[in-house]
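1. Everything below, folded, please.
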Amino acid sequence: MSQAANTGIQERPAATASARPSSLSSRALPRWAPLAFAAVAIALGVGTGIAAGWQSRTQWGLVSALLFLVISYIATSVVENRRQAKDRLATSVVWVCFLLAVVPLASLLWTTVSNGAERLDGYFLTHSMAGVLGSEPTGGVYHALIGTLEQVGIATLISAPIGMLTAVYLVEYGKGALAKAVTFFVDVMTGIPSIVAGLFILSIMLMTKTQPSGLMGALALTILMIPVVVRSTEEMLKLVPNELREASLALGVPKWRTILKVVLPTAIGGITTGVMLAIARIAGETAPIMLLVFGSQLINPNPFQGAQSSLPFYIWEQYKVGTDQSYDRAWAAALVLIAFVMILNLVARGIARWKAPKTGR
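-> Next comes the predicted model:
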């Protein structure tokens, strides 16, 4: 009797479990459902735009994005459940925001490449604008490229040591009112407009009666670059585990040597990446160069004397001329500048991956 009762008790949960619907066997949308929702939303968005007479494709895209969110939520609610519908809606919002951010960048890159690739060649990179009129199809960007490399190089030589040492002080030694003041001024300098930095150096030039040169432009770029280097280096130094510092100090190693031999080598990959990104940030500045360098049609390899040009200034200068030939040169110079910035970013990513701490057992 007891065995039969035990058997019945043991069989009841099994029967109940088999009768209860499992959440794992509930209906689910296929993996290709988001693509189908997107296709339907695009078709409806384009149809709505055509029917309403909208000429802007941006309006078509916004309507399609809104319809994609609505269709995804409704279809998931009907087929699955409201909890999954909310999850899919959040995922769809993330994808829509990602596309809204990528589309303008892709459009900018495509426009620059399509307009500048035809004019960009070896002649354009190895000749200057000396004696070339705005309506002539000749001329190149060599003098501006030399100016950009020299000005950015000088700014990097000044900014990188100052920014790194400031970050080391804030992380390793900074306490009290001085550290708070340095942090405050770094935050202020991070958001300073480039024209203000140019005006600051210009006021010094007027007081000291200094002539325009590439060095003056580099000093203005230095003001813009230092806070970026400080912030990026500071964050990288904070990521170094304190256990490494404590282990070195426990062995009797002085603190300055610990920073030099342990902390900085550990964070060197991220520090280098931050410096590269700071270089890319100042490479496209135009306002300080217009105020302090003045521009030149000739090749001036001496940044300490005489006016120079740069890629951003060259682009503005050629656009101001207003001829078809100058527009072509401006687009080609813009493509060179974008390629320069992209190469710096790729180099930064490569160094960061190369110098990243090796993980594994």
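2. okay, CA-based contacts and neighbour counts for the rest of this
-> Noted.
3. gap between the residue nearest to residue 285 when sequence neighbours are not counted and residue 142?
-> In space, and not counting its chain neighbours, residue 285 is closest to residue 312: 6.5 Å by C-alpha to C-alpha, 6 or more residues apart in numbering. As for residue 312, its distance to residue 142 is 13 Å (criterion: C-alpha to C-alpha, to the nearest Å).
4. still on that earlier bit, show me the contacts for the residue nearest to residue 285.
-> Applying C-alpha atoms under 8 Å, 6 or more residues apart in numbering to residue 312 gives the contacts 283-286, 334, 337.
5. just the residues you listed now: which is nearest residue 103?
-> When those are ranked by distance to residue 103 (C-alpha to C-alpha), residue 334 comes first, at 19.0 Å.
6. The closest one reaches residue 112, doesn't it?
-> Yes: here residue 334 lies in contact with residue 112, judged by C-alpha atoms under 8 Å, at a distance of 7.0 Å.
7. Now show me the structure for the sequence below, then we'll compare the two:
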Amino acid sequence: MAASPQDVPVWGRVRRSRHVADRGLKIICTLFTILGATVLGWILLMLLVEGIGGLSPAVFTETTPGPGSQGGGIANAIVGSLILTVLGIVVATPVGVLAGTYLAEYGKSSKLAEVIRFVNDILLAAPSILIGLFVYTLMVQPMGGYSGWAGGVALAIIAVPVIVRTTEDMLRLVPGSLREAGTALGAPMSTVIMKISWRAARAGMVTGVLLATARIAGETAPLLFTALNNNFWFSPTLMGGVSNLPVMIYQFALSPYENWRELAWAGALLITVAILALSVVARLLFKKETAR
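-> Take a look at the predicted model:
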């Protein structure tokens, strides 16, 4: 008695060549996944081994040493990186949030909104070194020298597109019925946005700011043209070179001095841990927002 088509296994109704091709592609994808995970794990393991070996109390209390000097730390670079990152986020957050709000609430599908989205996508993909050169021409040359202000502006330009995109996406997830309820009560559009839309998308918007912070925390190229680096504490005016971890790692890792290379590994480990922590917090907030 012949079996009915319903009794034949799914793969029994597929030509053998397709079955072999499917299995072959699955094997190739698995192998490359293992390869990628192995390389990433190797890098992280090397970073942990070398970075932990370079950590000491002096790393967090002393300034970076000069050429040929022994000992030293990266306290000034840590503080300088924090200041530049905070400065960049402080500048980028209001610009990004307001621009994303315009795209989601006011502009929507208008021609101006389409142009802004197009420019925002370009900035998302723009090489950071070009942004550094732009800020160098815009601020460093007219001001007559490197400064933390120029570094903060360069980092802000990199962070803005991330915040714009995340803010727009999160506001678009807010149900329209919430806006209609606020409008029905006689609230103006600005009040509806601030009291309803922003509150409903708060976790997602904070996630965007955290992701932007993680994005700029390890940027090196723009700081080479704006804040540069030094081996001392920064000036209160932020004029002159401002020590920071990314540029310090770049310079110290290529140096012939053993203690400089150890400090570079320690700085790389600290940046990696900080970015990992920010990414984890951002994912938790985003998961909470989507669950709502």
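8. TM between them?
-> Once the chains are laid over each other, their TM-score by TM-score structural alignment, normalised by the length of the second structure reads 0.87; 288 aligned residues with a C-alpha RMSD of 2.8 Å.
9. Quick one: map the residue nearest to residue 285 of the first structure onto the second structure.
-> Per TM-score structural alignment, the equivalent position to residue 312 of the first structure in the second structure is residue 246.
10. is it fair to say its match lies in a strand?
-> No: counting by DSSP: H, G, I helix; E, B strand; the rest coil, residue 246 of the second structure falls outside a strand, being helix.
11. any idea how far it is from residue 271 of the second structure?
-> The gap separating residue 246 of the second structure from residue 271 of the second structure is 8 Å, by C-alpha to C-alpha.
12. Name the residues contacting each of those two.
-> Joint contacts of residue 246 of the second structure and residue 271 (C-alpha under 8 Å, 6+ apart) are residue 218.
13. how much space between residue 41 of the second structure and residue 35 of the second structure?
-> Counting by C-alpha to C-alpha - residue 41 of the second structure and residue 35 of the second structure are separated by 10 Å.
14. what sits in contact with each of the two?
-> With C-alpha under 8 Å, 6+ apart as the test, residue 41 of the second structure and residue 35 reach no residue in common.
15. And the residue nearest to residue 285 of the first structure, how far from residue 179 of the first structure?
-> Separation of residue 312 of the first structure from residue 179 of the first structure (C-alpha to C-alpha) stands at 36 Å.
16. mind checking what residue 271 of the first structure lines up with in the second structure?
-> Aligned counterpart of residue 271 of the first structure in the second structure: residue 205 (TM-score structural alignment).
17. Would you confirm that that match contacts residue 170?
-> Yes: look at residue 205 of the second structure against residue 170 with C-alpha under 8 Å: they come within range, at 6.6 Å.
18. higher neighbour count, these two?
-> residue 205 (30 against 25; other C-alpha atoms under 10 Å).
19. Tell me who's in contact with the residue most central in space within the second structure.
-> Taking C-alpha atoms, centre = their mean, the centroid of the second structure lies closest to residue 215, which sits 1.6 Å from it. By C-alpha under 8 Å, 6+ apart, residue 215 of the second structure lies in contact with residue 159.
20. how about it, what's its match in the first structure?
-> Checking TM-score structural alignment: residue 215 of the second structure goes with residue 281.
21. you'd agree its match is in a strand?
-> No: according to three-state DSSP, the state of residue 281 of the first structure is helix, so it is not within a strand.
22. Distance check, it against residue 9 of the first structure.
-> For residue 281 of the first structure relative to residue 9 of the first structure (C-alpha to C-alpha), the value is 73 Å.
23. cool, residue 224 of the first structure as well?
-> Distance of residue 224 of the first structure to residue 9 of the first structure, computed by C-alpha to C-alpha: 77 Å.
24. Ok, residue 215 of the first structure next?
-> From residue 215 of the first structure to residue 9 of the first structure the distance is 90 Å (C-alpha to C-alpha).
25. These two: which is more packed in?
-> It is residue 215, of residue 215 of the first structure and residue 9, that has more neighbours when counted by other C-alpha under 10 Å, with 23 against 11.
26. The helix or strand that one falls within: average distance to aligned residues in the second structure?
-> In the assignment (DSSP states H and E), residue 215 of the first structure maps to helix 214-238. Here helix 214-238 of the first structure, set against the second structure after superposition, deviates by a mean of 1.1 Å using mean C-alpha distance after the TM-score superposition for the first structure.
27. So which elements touch that helix?
-> helix 142-168, helix 177-190, helix 194-208, helix 264-282, helix 287-292 (3 or more C-alpha pairs under 8 Å, 6 or more residues apart in numbering; DSSP states H and E).
28. Tabulate those helices (CSV), appending distance to residue 136 of the first structure.
-> Shown next, in CSV, are these (distance: least, C-alpha to C-alpha, whole Å):
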stretch, distance to residue 136 of the first structure
helix 142-168, 17
helix 177-190, 42
helix 194-208, 32
helix 264-282, 31
helix 287-292, 24
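29. Go through these and name the closest to residue 304 of the first structure.
-> Closest among these, using C-alpha to C-alpha: helix 142-168, at 10.0 Å.
30. which bit of the second structure covers the closest one?
-> Counting by TM-score structural alignment, helix 142-168 of the first structure falls onto residues 75-101 of the second structure.
31. Next, the buried residues of the matching stretch.
-> By 16 or more other C-alpha atoms under 10 Å, the buried positions in stretch 75-101 of the second structure come out as 75-81, 83-89, 91-93, 95-97, 99-101.
32. Quick check: the gap between residue 225 of the second structure and residue 52 of the second structure.
-> Between residue 225 of the second structure and residue 52 of the second structure the computed distance is 30 Å (C-alpha to C-alpha).
33. ok, these two, which is more surrounded?
-> residue 225 (23 against 15).
34. what's the nearest residue to the aligned residue in the first structure for the more buried one if we skip its chain neighbours?
-> Under the alignment by TM-score structural alignment, residue 225 of the second structure pairs with residue 291 in the first structure. Setting aside the residues directly before and after it, residue 291 of the first structure is nearest to residue 198 in space (C-alpha to C-alpha, 6+ apart), at 6.4 Å.
35. My guess is the one you found contacts residue 218. True?
-> No: with contact defined as C-alpha under 8 Å, residue 198 of the first structure does not reach residue 218; the gap is 9.9 Å.
36. sorry, back to before: find me the equivalent region of the helix holding residue 215 of the first structure in the second structure.
-> Against the second structure, helix 214-238 of the first structure falls on residues 148-172 (TM-score structural alignment).
37. Now the matching stretch: buried residues?
-> 148-172.
38. Can you state the mean residue-to-residue distance of stretch 44-52 of the second structure versus the first structure?
-> Stretch 44-52 of the second structure differs from its equivalent in the first structure by a mean of 0.9 Å after superposition (mean C-alpha distance after the TM-score superposition for the first structure).
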